[in-house]
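model the structure of this input:
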Amino acid sequence: MFTGIVEERGEIVAREDLDQAARFSIRGPLVTSDASYGDSIAVNGVCLTVVEHVDGVFTVDVMAETLQRSSLAELAAGAPVNLERAMAADGRFGGHIVQGHVDGVRTVLAISPTPNWTVVRVGLPADLERYVVEKGSITLDGTSLTVSAIGHENDQAWLEVSLIPTTLAETTLGLAQVGTPVNLEVDVIAKYVERLTGAGIARQEKGE
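Sure thing, here's the model as predicted:
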């Protein structure tokens, strides 16, 4: 499990395309400082397993399913990525519950800078819209953020987040442009509540 507090902005060192898979080598001195074989590291919000690491560079294998359902398929050598180690049991819970399981990919629709923060608008898949609420939590490329606004334009749902200078400087969101694909993970608690509530209603209808 992760919290969405990005620890460092790493870089793709190499990519090797395999049969229905890819192997990435990623530079991340901080996240590899105590890494072991089999550890989990979130890369742009995708939970991946360390298969080897040396001199601050770790290697992960990414299967076709993950490539199809995330923006990792777009990455090449030199691309910056957000990195976070799995949360330690005794660590501070600075963000929100993040599983590292991408729910959808949408592009940046607009970027509106102001003197003290920047508003970023991202498309929102229709099947995820019900899980997103204003002032609720959302994960964009592995970064835990607060939804500042939601809405529709031309039958397209969208959400907005307001990024402070630290977030812009320390994560890939500060490098994003209109059209940049972004991994989205909604709050898992909302999905569990929906599932449990639906199951409860179904049982009541059956008289159980």
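
for the rest of this, base every contact and every neighbour count on C-alpha atoms.
OK.

gap between V57 and I150?
According to CA to CA, to the nearest Å, V57 and I150 sit 38 Å apart.

equivalent analysis for S71, please.
From S71 across to I150, the span is 22 Å (CA to CA).

more neighbours: these two, which one.
S71 (23 against 19; other CA atoms under 10 Å).

in this structure the more buried one contacts D103, no?
No. The pair S71 / D103 is not scored as a contact, 11.3 Å apart, by CA atoms under 8 Å.

common neighbours of these two, please.
By CA atoms under 8 Å, 6 or more residues apart in numbering, S71 and D103 have these common neighbours: N183.

ok, the closest residue in space to E16 that isn't next to it in sequence - contacts?
Counting by CA to CA, 6 or more residues apart in numbering, R23 is the residue found nearest to E16 once chain neighbours are left out, at 5.1 Å. Contacts for R23 (CA under 8 Å, 6+ apart) come out as 15-17, 59-62.

let's compare: structure for the following, please.
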Amino acid sequence: MFTGIVEEVGEVLAVEHTGEDARLRLRGEVVTQGVRLGDSIAVSGVCLTVTSLGDDATFTADVMPETLRRSTLGTLAPGSRVNLERAVRADGRLDGHLVQGHVDGVGALVSRTPGPRWDDLVLRLPAGLARYVAEKGSIAVSGVSLTVTHVGEDTFGVSLIPTTLAATTLGDLTPGDPVNLEVDVVAKYVERLLGARPTADDEGGRA
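This is a model prediction of the structure:
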């Protein structure tokens, strides 16, 4: 589990395609501190498992075909900048929102409007995701926890403060650039529960 509070912007050093999957080698000075083999690191919002660690603040992670299809990781190349976050500790502070690192789809930046000390962004959503996005709700954009400012039929807006602009890859986005999107998991569970009908076992189990 993650919080969507990016710890640093890392760099992709190598991409090795092994058939339909891939292996990434990345550098992250902060996220490699205290990390062990098998731990999870979110790479631009995608939860990946650390498969090896180097002495030079590097780590490798395998990316399955499903992940390559459903996220922007398939477009990464050496030199690409990525948002990095270690999995949150159970006794840590939850400063963003509950982020699983399971990308729901790839969106794209439609426009950005600079403000006095912030940027207003409008992003396009894949079909079927808009129903999970609510004004003043939370969404993870390439691993960054953001508050939704408005929602359209297939778009939504967010505002980026100076810290977010400087400390994540979102400050580099230009119209048309793709982003990983993860909607609030609570919204998906609520939909699932409201759409479920009680079975005979459910009825019989009630006190």
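
returning to what we had before: with the contacts of R23 of the first structure in mind, which one is nearest to V43 of the first structure?
Among the contacts of R23 of the first structure, V60 lies closest to V43 of the first structure (CA to CA), at 9.8 Å.

L30 of the first structure: neighbour count?
With other CA under 10 Å as criterion, L30 of the first structure counts 17.

ok, now A73 of the first structure?
14.

residues contacting it?
A73 of the first structure touches L67, counting by CA under 8 Å, 6+ apart.

that one in helix, strand or coil?
helix (DSSP: H, G, I helix; E, B strand; the rest coil).

what residue of the second structure matches up with T180 of the first structure?
In the second structure, T180 of the first structure lines up with D177, judged by TM-score structural alignment.

test my guess that that match contacts R112.
No. Counting by CA under 8 Å, R112 is not a contact partner of D177 of the second structure; they are 11.5 Å apart.

picking that back up, from V141 of the second structure, how far off is the match of T180 of the first structure?
12 Å.

these two: which is more packed in?
V141 (24 against 12).

could I get the buried residue list for the longest helix belonging to the first structure?
Ordering each helix of the first structure by length in residues (DSSP state H) puts helix 188-205 first. Neighbour-count burial for helix 188-205 of the first structure, counted by 16 or more other CA atoms under 10 Å, picks out V188.

circling back: did I read that right, the residue nearest to E16 of the first structure in a strand?
Yes. Applying three-state DSSP, one finds R23 of the first structure inside a strand.

which other residues reach the helix or strand that contains T67 of the second structure?
Assessed by DSSP states H and E, T67 of the second structure sits inside helix 65-70. By CA under 8 Å, 6+ apart, the residues outside helix 65-70 of the second structure that reach it are 20-22, 73-74, 103-106.

can you tell me which residues contact the residue nearest to V106 of the second structure when sequence neighbours are not counted?
Excluding its sequence neighbours, the residue lying closest to V106 of the second structure (CA to CA, 6+ apart) is N180, at 4.8 Å. Shown in contact with N180 of the second structure (CA under 8 Å, 6+ apart): 44-45, 71-72, 103-107, 140-143.

make a markdown table from those residues and add secondary structure and distance to S52 of the second structure to it.
Formatted as a markdown table, these follow (DSSP: H, G, I helix; E, B strand; the rest coil; distance: CA to CA, whole Å):
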| residue | secondary structure | distance to S52 of the second structure |
| --- | --- | --- |
| S44 | coil | 19 |
| G45 | coil | 20 |
| S71 | coil | 22 |
| T72 | helix | 22 |
| V103 | coil | 23 |
| D104 | coil | 27 |
| G105 | strand | 28 |
| V106 | strand | 28 |
| G107 | strand | 31 |
| A140 | strand | 27 |
| V141 | strand | 27 |
| S142 | coil | 23 |
| G143 | coil | 22 |
